[in-house]
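Undergrad: okay, structure incoming, though there's no sequence with it:
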């Protein structure tokens, strides 16, 4: 009798896990970091207009992933349609995103965006993390004014 009860409980536990897994697959999205309301997302193309009156803004943005850090997954870049992509780092280094396989997927990021100068050293560090050649890294000789996003939560959709 004990075996029947144990088997029933095991079956129930396995069945519940598979249901959860299926519902995650239906959504085709994975959340990293803090959960947030993705319905508030603005398209990344609106960012320049949103940043005209301030050097920093709290916002939820949606855009296409151009690349992620190949070393740890500690940053990613979203396509902006402009010359420079938007670099997204993660608040307090509290979470990472996949190191590969995310390029081309849609991401929704929650946090704040800051317009700031990125130093030569930091630009070289990002280039190295992205797997750029030594020649390409050596060509970085000037700091760059750009938008940087610090995310407290990220949703990556397939």
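TA: Structure's in. What do you need? It should be emphasised that the depicted structure is a prediction, and the values quoted were computed from it without experimental measurement.
Undergrad: going by C-alpha atoms from here, please, whenever you check contacts or count neighbours.
TA: Noted.
Undergrad: for this structure, give the helix that spans the most residues.
TA: Of all the elements of type helix in the chain, the one with the most residues (DSSP state H) is helix 2-27.
Undergrad: can you identify the element that follows it toward the C-terminus?
TA: strand 29-33 (DSSP states H and E).
Undergrad: strands along this protein, start to end?
TA: 29-33, 42-43, 56-68, 75-78, 86-90, 106-118, 144-157 (DSSP state E).
Undergrad: buried residues in the third one?
TA: For strand 56-68, the neighbour count (16 or more other Cα atoms under 10 Å) marks 56, 57, 59, 60, 61, 62, 63, 64, 65, 66, 67, 68 as buried.
Undergrad: between strand 29-33 and the longest helix of the chain, find me the angle.
TA: Angle, helix 2-27 to strand 29-33, by axes from the mean of the first three to the mean of the last three Cα atoms, to 10 degrees: 90 degrees.
Undergrad: now do the buried residues in helix 2-27.
TA: For helix 2-27, it's none, nothing buried (16+ other Cα under 10 Å).
Undergrad: between the strands of the chain, which one is nearest to residue 99?
TA: strand 56-68 (5.8 Å; Cα to Cα).
Undergrad: run the chain-centre distance for the closest one.
TA: 7 Å (Cα atoms, centre = their mean, to the nearest Å).
Undergrad: just stretch 145-153 next, same as before
TA: Worked out by Cα atoms, centre = their mean, stretch 145-153 lies 10 Å from the chain centre.
Undergrad: just stretch 115-134 next, same as before
TA: Chain-centre distance of stretch 115-134: 18 Å, with Cα atoms, centre = their mean.
Undergrad: check it against this one:
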């Protein structure tokens, strides 16, 4: 009888021991981070604490001529000055933001239209004269008819960038 009890106890240890060995802990799901390399223009900036285009549009709505706000946001490039890259327009919903570069200290590549970039600097609104609008239209490669059609000053979204990040395209 004692042998049977010892056999049952030993068997229960084996069964319980095997059961413990077979329990597997599921590995914790790790958040995968994708590193993006950037070309930096102007001051060195990071891709942290970047506002979305929608958040930036809300900030622009609150600005009056003469107001400025220092921000960093991401948006898609609509077009770039084709003479030397000295300005660019960013898509901002129904409008676009005209970006110039602090002290003309740096310029953009002319072929970045359609890319999402990050800009850092001062946002403001301005009343752009007909003359300035025509100048920028000419630099942007607009036709004579499009340039001639500009006849009124326009409230524009403006931005003076001190730093820009452009994602590097893998080749």
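TA: Now that the structure is in, tell me what you want to look at. Since we're looking at a predicted model, the values are computed, not measured.
Undergrad: and residue 6 of structure 1, what does it touch?
TA: The contact partners of residue 6 of structure 1, taken as Cα atoms under 8 Å, 6 or more residues apart in numbering, number zero.
Undergrad: actually residue 73 of structure 2, not the one I wrote
TA: Contacts of residue 73 of structure 2 (Cα under 8 Å, 6+ apart): 50, 51, 52, 53, 56, 118, 119, 120.
Undergrad: in JSON lines, list those residues along with distance to residue 129 of structure 2 and neighbour count.
TA: Output for those, formatted as JSON lines (distance: Cα to Cα, whole Å; neighbours: other Cα atoms under 10 Å):
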{"residue": "50", "distance to residue 129 of structure 2": "31", "neighbour count": "16"}
{"residue": "51", "distance to residue 129 of structure 2": "29", "neighbour count": "17"}
{"residue": "52", "distance to residue 129 of structure 2": "29", "neighbour count": "13"}
{"residue": "53", "distance to residue 129 of structure 2": "26", "neighbour count": "17"}
{"residue": "56", "distance to residue 129 of structure 2": "24", "neighbour count": "18"}
{"residue": "118", "distance to residue 129 of structure 2": "27", "neighbour count": "25"}
{"residue": "119", "distance to residue 129 of structure 2": "25", "neighbour count": "27"}
{"residue": "120", "distance to residue 129 of structure 2": "25", "neighbour count": "24"}
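Undergrad: so which of those hold up in structure 1?
TA: Cross-checking the contacts of residue 73 of structure 2 against structure 1 gives 50, 51, 52, 53, 118, 119, 120 as conserved contacts, using both residues aligned by TM-score structural alignment, their matches' Cα atoms under 8 Å.
Undergrad: quick one: these as CSV, columns for distance to residue 38 of structure 2 too.
TA: Below are those laid out as CSV (distance: Cα to Cα, whole Å):
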residue, distance to residue 38 of structure 2
50, 14
51, 17
52, 18
53, 19
118, 10
119, 12
120, 14
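Undergrad: which one is the spatially most central residue of structure 2 nearest to, not counting chain neighbours?
TA: Closest to where the C-alpha atoms of structure 2 average out (Cα atoms, centre = their mean) is residue 74, at 2.8 Å. Distances taken as Cα to Cα, 6 or more residues apart in numbering put residue 118 closest to residue 74 of structure 2, at 4.3 Å, once the chain neighbours are dropped.
Undergrad: kindly report the same for residue 133 of structure 2.
TA: Counting by Cα to Cα, 6+ apart, the residue nearest residue 133 of structure 2 is residue 150, at 7.2 Å.
Undergrad: give the aligned equivalent of that neighbour in structure 1.
TA: For residue 150 of structure 2, the aligned residue in structure 1 is residue 140 (criterion: TM-score structural alignment).
Undergrad: how much space between that match and residue 126 of structure 1?
TA: According to Cα to Cα, to the nearest Å, residue 140 of structure 1 and residue 126 of structure 1 sit 11 Å apart.
Undergrad: what are the buried residues along stretch 143-155 of structure 1?
TA: For stretch 143-155 of structure 1, by 16+ other Cα under 10 Å, it's 147, 148, 149, 150, 151, 152, 153, 154, 155.
Undergrad: counterpart of the last one over in structure 2?
TA: Using TM-score structural alignment as the criterion, residue 155 of structure 1 maps onto residue 165 of structure 2.
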